[in-house]
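Chemist: how would this look folded up:
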Amino acid sequence: MTGLAGTRRLTRLALRRDRVQLPVWLAALTLLEYGSAVSIVEGYADPAERTAFVVTSANNAALLAFNGLVSGDSVGATIASQVLLIMLVGAAAMSTLTVVRHTRQNEETGRAELIGSAPVGRHAPLTAALIVAAGANLVLGVLAALALVACGLPAGGSAASGVAVAGTGIAFAALAAIAAQLTSGARAANGLAAAAIGAAFLLRGVGDATGDVRGVRVDPGWASDLSPIGWAQRIRPYDGDHWIVLLPLLALTAAAAAAAFALAARRDLGAGLLADRPGPPRAGRGLRSPLGLAWRLQRGVLLGWVVAVVVVAAGMGGVGDAVGDVVASSDAVADAIGRLGGGGSPVDAYFAAVLSLVGVAVAGYAVQALQRLRTEEGGPLEPVLATATGRPRWLAGHLLIAAAGVVLLLAVAGATTGLVYAAATGGNWHLTGTLTAAALVRAPAALVLAGFAVAAFGLLPRLVTAITWAVFAACLLLGQIGQLLNLPAAVLDASPFSHVPAAPVAPVTAAPLVVLTVVAAALTATGFAAFRRRDIG
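Modeler: Got it, this is the predicted structure:
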């Protein structure tokens, strides 16, 4: 039997397991790219306005760090500078989660040991995971290119953009394969992979922000050369289409994949190459309650989200100083920001729009945190319930941590955005409190998604992951491109975030927040009642 025996069947099994998750990822990223491209095509139809916008972007370090590399003032180049970075990060996240799910998670849950009792080669599971991730990225690359062609852009540049997205995703899939060999848990492996994406993003951001500006083109600094995301940007779609830049991505993919296979051959099944630290012989007082246990399990995820929110919020606050120039460059852009932010002054509308995005993103934290419920049910839950701990107390512990995390992350986002904006403008320190309160207004809507996750866990535990992430993706898309595409109000109202007052532009009224809180409570109660009545496992 060879080391790859059974790869074909494991690939089919992995595709069956991901028959919902991967299509959701592909559809969400493709629609996000298409909607963003359409808004730019419509917003910058006038060449003079487009050039003014590109010059503003090229000369603002914060915009370069968080939007992407500026490479020309054509319609295609403008879209690439605003959209390509999002697609690269999205492809990387999809790839890392997919690889870890079909490697380290299978070992952690015992599936790999069961599969290993059949005639399956040692390298077959890792090979199947990489095949699935690579195939998903190739499909994403094709869809991304077709979405841009549908916007009327040249096929050559669209193909270069799609290849950049696919190449980046495949490279990070190989890096995730290494992370899966180093750790003994799926959460730790996902954490290492996420750290790699974050480091690549930050290095690219530093390189772009410190690059040389030459009119409507930016040559990034040396830090960008250390980042796979920076390499992908240098393909420069619609500005030369430098295909040669794919060689470093291919080399990284080959080297990382080879390293992953070599490491897999040197470790025991279920073990990681990084030794786990032994815990204390006795549990602390904090672990003597379901709430303490939930905090111990969730604190790493929350800390990672706090760091990410601080970085993103700092970028949003820094960009706020340039909003006036960006709005002045195009009436269509001013109208788009007004629709997303609910009107008002350009700066207030901008902050309302970005805080709405933060609110949806923080709901993603709640969904991720509550996915731990299903993970625990497949493992240590039964021994916990064999003690004096009842189901409601155990479930309430995880829910309280998730809800408190939502409030904390929103407060951190608002405060960081206000502080950075005040520092950039040399005043307006009063906006820190205003933006903190405006961010917290989004909490009830985020808690609706948390309540939905609990209800799905109680009613449909086998489908909870797919259902909750699909609903989250729908809310994200409706919030970001629904207004720009002029979707019917009935469709937009399906998202709880469409009912949140657009603070700091609109006055905050209690009625919608109370209704959202009641809906969240009803969904949560439904989940508690269903969980008490169904079987475990």
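Chemist: make it CA atoms for all contacts and neighbour counts henceforth
Modeler: Will do.
Chemist: pretty sure F472 is touching G364, no?
Modeler: Yes. A contact is recorded between F472 and G364 when judged using Cα atoms under 8 Å, the distance being 6.7 Å.
Chemist: Please identify the buried residues of the helix or strand V407 falls within?
Modeler: V407 belongs to helix 391-425 when assigned by DSSP states H and E. Taking 16 or more other Cα atoms under 10 Å as the neighbour-count basis, helix 391-425 is seen to contain the buried residues 394-399, 401-403, 405-422, 424.
Chemist: I'd like the structure of this one too, to check against the first:
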Amino acid sequence: MTALAGTGTLTRLALRRDRLALPLWALVTGGLVASGPGSLGGLYDTAAARAELAASMTANSSMRSLYGPVFSDSLGGLVAWRFGAFAAVLAAVASLIVVVRHTREEEETGRQELLSAGAVGRRAPLTSALLAALTLNTAAALLIVAGLAGQGLAGALALGLAVGGTGMVFATVAALAAQLTESARLAKGIAGGVLGLAFVLRAAGDSGDASGSSVLTWLSPVGWAENVRAFGGERWWVLLLIAAAVLAQTVLAYGLAARRDVGASFLATRPGPAAGRLATAGALALRLQRGALIGWGAGFLLGGLVFGGMAEGAAELVGDNEKAREIFERMGGQAALTDAFLATMVSLFGMLAALYAVGAVLRAHTEETSGRAEPLLAGSLGRLRWAAGHLVPAFGGAALILLAAGLGLSLGFGGSYGSVLGAALAQLPAVWTLAGVATLLWGAVPRAAGAGWAAAGLCLALGWIGPALDLPQAVLDVSPFAHLPRLPGPETTWTPLLLLTALAAALTAAGLAALRRRDLQV
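Modeler: Next up, the predicted model:
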């Protein structure tokens, strides 16, 4: 039996298991870029307007840190500037999730050991996971190329390869992380932390250098994708740097995988104390969720500081372009550009907080399916008390990380502490509604609990991309965030906040009631 025996079968299994998630990720990533010519072409419909935008964005250090410098004032160049970095980050996030899911997560649940008892080679699991990620990134790159080329934009190949290549860089980062730790959750955290660091390095480098040639930018794989310079005098040789990183990390991951047993890792798990210190199920749940809560809180605080510092430059971002101003006002809801920018950022943090809340709720589902919940519930502990232990960090933790975001925005902006903190907390009813949806799915239809991620992702897409695409209000209203008052601003409407809070409570109660009646899923 060779080291790659069974790779084809495992790959087909991985693609079948992700037959919905992979196409969705590819469509979102490719569709984000392909929608760019329509939205930017309508906003800046003349060469003079595009040249003015490119010059103002390149001169604005805050905007360079967010989107990067503009290398070409053509429509294709503006699309690459506005959507390229975020598409690369989306591809990276999807790739690291796919690789960890089909490597470390399979080992953690014990399924990989069962599969390895058959005719499965040593390197087959890792190879099949990387092939699944390669399929995802190839599909996203093809959608980008086809979408832009179909609108008459020659040069889309470089952008598609840059986005897909960045996804593969972080797929191999995740492959390395999966060898280092015994926990799939920690492996995702390590890979996600590397991605966050890469984005921060790129942002810091571009903030100080308008040419994209900063050392910090070149230390970041996201910066490499930017420096391919699609539509702006393509640097094809940068793709060789991306390919070299993918190859080196793949070889290292294979080397590490060959030196450990299935289920083992290179970072030893720290043993717990001899005497137990967790007296309640709630304390155990908080201990399990503590790392994620601290990580999200620190990220929200840092992000708030960065975006708060950009608020004063909001007017410079759109200049005198009325269409751009209209989009910001649709996203932020206020006529004043600074308030609109802050409201937009608060709304973005709210939608991201929904991802945390859904993940925290579904941590209970993971505990159930892994078999760790059954021993706890075999004693006097009731299901509702056990479930409540996980829901408190989910709902309460969402409030804490939004407070961190509001504090960061206030400190970065340099004032309006009360109004910005209040605006951040006003996102909670919508966040709790999506957490309630996840609770209902987990309690009533546990096999479909993962659809909670799809609901949160749909709301994120509608809130962040929908206004720029000028989607009908009826479509935008699918998201609970569309019904929130746009703050900070002079007016506050309490009715939607109360109604969404009541809806979240009803969804959560229905999910818990269903959990009490059904059998445990193992």
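Chemist: Would you give the TM-score for this superposition?
Modeler: The TM-score (TM-score structural alignment, normalised by the length of the second structure) is 0.97; 520 aligned residues with a Cα RMSD of 1.4 Å.
Chemist: Apart from its neighbours in sequence, what residue is nearest the aligned residue in the first structure for V222 of the second structure?
Modeler: With TM-score structural alignment as the criterion, V222 of the second structure lines up with I229 in the first structure. Nearest-residue entry for I229 of the first structure: A200, 6.1 Å, with adjacent residues in sequence omitted and distances by Cα to Cα, 6 or more residues apart in numbering.
Chemist: Contact partners for that neighbour?
Modeler: The contact partners of A200 of the first structure, taken as Cα atoms under 8 Å, 6 or more residues apart in numbering, are L226, S227, P228, I229, G230.
Chemist: right, and the second one touches L203 too?
Modeler: Yes. Between S227 of the first structure and L203 there is a contact under Cα under 8 Å: 6.0 Å.
Chemist: quick revisit: what do we get in the second structure for the residue nearest to I229 of the first structure?
Modeler: With TM-score structural alignment as the criterion, A200 of the first structure pairs with A198.
Chemist: Could you check how far its match is from A119 of the second structure?
Modeler: Relative to A119 of the second structure, A198 of the second structure is positioned 39 Å away (Cα to Cα, to the nearest Å).
Chemist: rewinding a little: so when I look at the residue nearest to I229 of the first structure, I'm seeing a helix, right?
Modeler: Yes. With DSSP: H, G, I helix; E, B strand; the rest coil as the criterion, A200 of the first structure is part of a helix.
Chemist: How about the contacts made by the match of V222 of the second structure?
Modeler: I229 of the first structure makes contact with L85, L88, V89, T168, A200, F201, R204, according to Cα under 8 Å, 6+ apart.
Chemist: any idea which element the third one lies in?
Modeler: Think V89 of the first structure. V89 of the first structure is located in helix 75-102, with elements delineated by DSSP H and E.
Chemist: residue boundaries of the strands in the stretch 151-300 of the second structure?
Modeler: With DSSP state E, counting those that start in this stretch, there are no strands along the stretch 151-300 of the second structure.
Chemist: Going along the chain, name the helices of it.
Modeler: With DSSP state H, counting those that start in this stretch, the ranges of helices along the stretch 151-300 of the second structure come out as 156-180, 184-208, 215-218, 221-227, 237-258, 281-310.
Chemist: With the stretch 1-150 of the second structure instead?
Modeler: 7-17, 21-34, 36-43, 47-59, 61-67, 75-101, 104-109, 111-116, 124-149.
Chemist: Which one, of the ones you listed, ends up nearest to L180 of the second structure?
Modeler: With Cα to Cα, the closest approach to L180 of the second structure among these belongs to helix 104-109: 9.6 Å.
Chemist: ok, average deviation of the closest one from the first structure?
Modeler: In this overlay with the first structure, the average offset of helix 104-109 of the second structure from its partner residues is 0.3 Å by mean Cα distance after the TM-score superposition for the first structure.
Chemist: Would you mark the buried spots in that helix?
Modeler: Applying a neighbour-count criterion of 16+ other Cα under 10 Å, one finds R104, E105, E106, E107, E108, T109 buried in helix 104-109 of the second structure.
Chemist: what's the closest of the residues you listed to W432 of the second structure?
Modeler: Proximity of the buried residues of helix 104-109 of the second structure to W432 of the second structure, judged by Cα to Cα, is greatest for E105, which lies at 27.4 Å.
Chemist: Now for the closest one: which residues touch it?
Modeler: Applying Cα under 8 Å, 6+ apart to E105 of the second structure gives the contacts S183, A184.
Chemist: and it, what pairs with it in the first structure?
Modeler: Taking TM-score structural alignment, E105 of the second structure has Q105 as its aligned residue in the first structure.
Chemist: What distance do you get for that match to A188 of the first structure?
Modeler: 10 Å.
Chemist: matching residues in the first structure for stretch 335-348 of the second structure?
Modeler: Per TM-score structural alignment, the counterpart of stretch 335-348 of the second structure in the first structure is residues 344-357.
Chemist: So which residues make contact with that stretch?
Modeler: Stretch 344-357 of the first structure has contacts (Cα under 8 Å, 6+ apart) with 316, 320, 323-324, 327, 334, 337-338, 340-343, 414, 435, 438-439, 442, 476, 479-480, 497, 502-505.
Chemist: Tell me the buried residues within the residues you listed.
Modeler: When neighbours are counted using 16+ other Cα under 10 Å, those contain these buried positions: 316, 320, 323, 327, 334, 337-338, 340-343, 414, 435, 438-439, 442, 476, 479-480, 497, 502-505.
Chemist: Contacts only, for the residue mapped onto A313 of the first structure from the second structure.
Modeler: A313 of the first structure maps onto G304 in the second structure, with residues paired by TM-score structural alignment. Residues counted as contacts of G304 of the second structure (Cα under 8 Å, 6+ apart) are A404, A405, G406, L407, G408, L409, S410, G412.
Chemist: Identify the residue nearest the residue mapped onto the last one from the first structure in space, chain neighbours excluded?
Modeler: Mapped onto the first structure by TM-score structural alignment, G412 of the second structure lines up with V420. Take V420 of the first structure and drop its neighbours on the chain: the residue closest to it by Cα to Cα, 6+ apart is G317, 5.1 Å away.
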